[in-house]
Structure formats: C-alpha cells, structure tokens
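>>> Give me coordinates for this.
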Amino acid sequence: MNADISIKNRTTAQALIDDLSQPVLSHFIDGQNYLRKDSATIVNRSPIDDSELNQTALGTEADVNMASLSSEKAFESWRQWPADRRRDVLHAIADRIEANAESIALIETADTGQPLKFTGKTATRGAENFRYFADLCSRAGDGHSYPTPTHLNYTM
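Have a look, this model is predicted:
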C-alpha cells in the first residue's frame, strides 16, 4: 500500500511541477515574472531521485535592488489601506494556501526531499502565519503589548 501511495504522490507532484513549468523559473518582481536575458541559471534537482525539476534563475544584486524598490513602492499604498482591508487580503492568502496545501506539500517534498508528513504541516503553518498577522492588523494600533514566552512585542 505505501508503495502505491508513494507512486501516486510522485505522479501527482510531477504533474503539478509540469503545470507550473517555465523554460526558466524566474523571479517575481513588481507583480510579474522577471528574467534578465543574461540571467545565469542552475538546474534544480529533486534529492529524491535526482530528476530535474526546473532551471532556476540566479538572482543578481540588480535583481535584489529591483525587488527591494518594488516592495518599498508597494508598501506605500499598503500602509494607506484600512486595517480591515489588509486583514481581509491576508486571510484570502491563507485561504488559498489552505486550499492548495496538498499541492504545496507535494511540490515541496519533490524539491527538498522532506517527508510529506512534514511538508503538509509546513503548508498549513504558512496559512496559520498569515492568519495570525492578519488578525494583528486590526489590533496593531491599539497600543497594547503582546508578551511571548521569550520576548515582548508592543505597538505605539
């Protein structure tokens, strides 16, 4: 039975990878795929069977600078949004992660070789993180502190 599950999971993971396939996995900057014509690439191989998953673009200092400037620009509008709108967007992201958690876990397993039982929890945890910070959006301006076992967070 385990062999059948493993074959099914590998087949499903490969289909997902094929669906997402591009000639080169590029960067995502300013809301779009971005690839310099002279970008160096690496072959991303699965540690499970050494199969080629994709060609991945290596980022340059210029790519990092472009992404940084894009994030600064995006933050200017994001910070103007009402807290409830930001909360709703972050919850929507969490919803999409949860809806695709199995696919995310399968792709992550193919990419990293980690057992599926761990990558499934990682995908779910990603959604939980978005929900946690989404709910903080509504409270961030209240001036309360939020103690944790190891440190103190506060807002002003």
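>>> For the rest of this, base every contact and every neighbour count on C-alpha atoms.
Noted.
>>> how about the helices in the chain?
Along the chain, counting by DSSP state H, helices occupy 2-20, 61-78, 83-99, 101-112, 116-137.
>>> Please report how far the residue nearest in space to the middle of the chain lies from residue 134.
Taking CA atoms, centre = their mean, the centroid of the chain lies closest to residue 126, which sits 7.9 Å from it. Distance of residue 126 to residue 134, computed by CA to CA, to the nearest Å: 12 Å.
>>> ok, back up a step: what residues does the residue nearest to the centre of the chain make contact with?
94, 97 (CA atoms under 8 Å, 6 or more residues apart in numbering).
>>> Could you also give me the structure for this next sequence, so I can compare it with the first?
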Amino acid sequence: RRQQTRDMGKRKEKGDKEKAKKSDFLQRLSAQKKILKKPKKKKEQAISTSLATLKDLLPSLEEDSNVSSHLRSKHHITPKQKATLINDEKNHFQAVISHPAYKEDPLSAIELHLKNFVEFENSKVVKRNTLQNQVNQRSSIAAKKQKKKKPTAPKAQKKKKKE
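Next up, the predicted model:
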C-alpha cells in the first residue's frame, strides 16, 4: 500500500508539472502574440495617414481612369479565338521571314512596314473623323428642318374646313 500511495503522489506531481509547463508555454505564446500585434497597429496607423494623402490624388486618378477605360478593350478573347490568333500570327511571321525584302535587309523592311502602318492608321482616323462630321452635319440639318416645320392639321380636318 505504501508503494501505491507513493506512486499516486508522483502522479499528482507529474500532472502538476505538466499543467505548469502548459501554463508557462501559453504565457510565452501570448507574450509573443502581443509583441507581434504591436507592429501591426503601427502599420495600420501608417496606412491611415497615407490614405489621407491619397484622397488628394483621387480626382486626378479618376480622370486617368476615364481615359484608360476608353483605351481598354471591352472584348475578351475566348480560348478558341486565342488559338486561331496564335496560328495566324505564326503563319504571318513565317511569311515575313521568307519575304525577299526581309531577307535582304531586315531592319529597313521593318522600318518601311512601320511607316506604312502608321500612315494607314492615321488615314483610318481621318476617315472616321470625316464620317462622324458628315453624320453630325446631317443630323443638325434634319433637326433644323424639323424646327422650321409648323405643326399641320391632318388632311381630313382640312377638307371639312374647305366645304
């Protein structure tokens, strides 16, 4: 019996030791968490002060975003379209490489192509602007004509007045 009571005493001590170790571990862990939380608060404060300065930049950013939204493409390419585009580009590249002007002098051939392309794009813009001007002129002429017209009575009412 004496041996059993000794073992029980050891067990209690062992359990107490484990609890003490666990509580010490949890205290160290909580202390480390507190240390880690302090820099986060400083970072949050730094962010909030920088947000105040960003508010001043907001109007200019909105203007820039309006410009860039017009430049962005609204069309999303599907995988099938992407594959066909890649295939077409490969074929075009092979045609460029096999072209005799490119074989003679690649840099001058590319330079000539770029000049022609820029001229072509500029002509497209000019055509688009002239077409838009024509449409605007026609719509303004039509609006003027409608303003000049006086509202008239229907034909059936005119006949009754003549009789």
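>>> Give me the TM-score for these two chains.
Here the TM-score for the pair of chains, by TM-score structural alignment, normalised by the length of structure 1, is 0.27; 58 aligned residues with a CA RMSD of 3.5 Å.
>>> Using JSON lines, lay out the helices of structure 1 together with distance to residue 45 of structure 1.
As requested, the helices of structure 1 are exported to JSON lines (distance: least, CA to CA, whole Å):
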{"stretch": "helix 2-20", "distance to residue 45 of structure 1": "12"}
{"stretch": "helix 61-78", "distance to residue 45 of structure 1": "23"}
{"stretch": "helix 83-99", "distance to residue 45 of structure 1": "24"}
{"stretch": "helix 101-112", "distance to residue 45 of structure 1": "7"}
{"stretch": "helix 116-137", "distance to residue 45 of structure 1": "17"}
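>>> Among these, which comes closest to residue 152 of structure 1?
helix 116-137 (14.8 Å; CA to CA).
>>> Could you say which of the helices of structure 1 is packed most deeply?
Of all those, helix 101-112 has the most neighbours on average by mean count of other CA atoms under 10 Å, namely a mean of 21.
>>> same for it, what does it pack against?
Using 3 or more CA pairs under 8 Å, 6 or more residues apart in numbering; DSSP states H and E as the contact test, the elements touching helix 101-112 of structure 1 are helix 2-20, helix 116-137.
>>> Distance to residue 54 of structure 1 added to the ones you listed, as JSON lines?
Below are those laid out as JSON lines (distance: least, CA to CA, whole Å):
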{"stretch": "helix 2-20", "distance to residue 54 of structure 1": "8"}
{"stretch": "helix 116-137", "distance to residue 54 of structure 1": "20"}
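>>> that older thread, how close does the residue nearest to the centre of structure 1 get to residue 103 of structure 1?
Noted for residue 126 of structure 1: a distance of 14 Å to residue 103 of structure 1, by CA to CA.
>>> How about residue 119 of structure 1?
To residue 103 of structure 1, residue 119 of structure 1 is 10 Å away according to CA to CA.
>>> Let me know which of the helices of structure 1 is the nearest to residue 34 of structure 1.
When these are compared by CA to CA, helix 61-78 sits nearest residue 34 of structure 1, at 8.9 Å.
>>> elements contacting the closest one?
Using 3+ CA pairs under 8 Å, 6+ apart: helix 61-78 of structure 1 touches strand 27-29.
>>> If you count neighbours, what's buried in the strand it packs on?
Neighbour-count burial for strand 27-29 of structure 1 flags 27, 29 (criterion: 16 or more other CA atoms under 10 Å).
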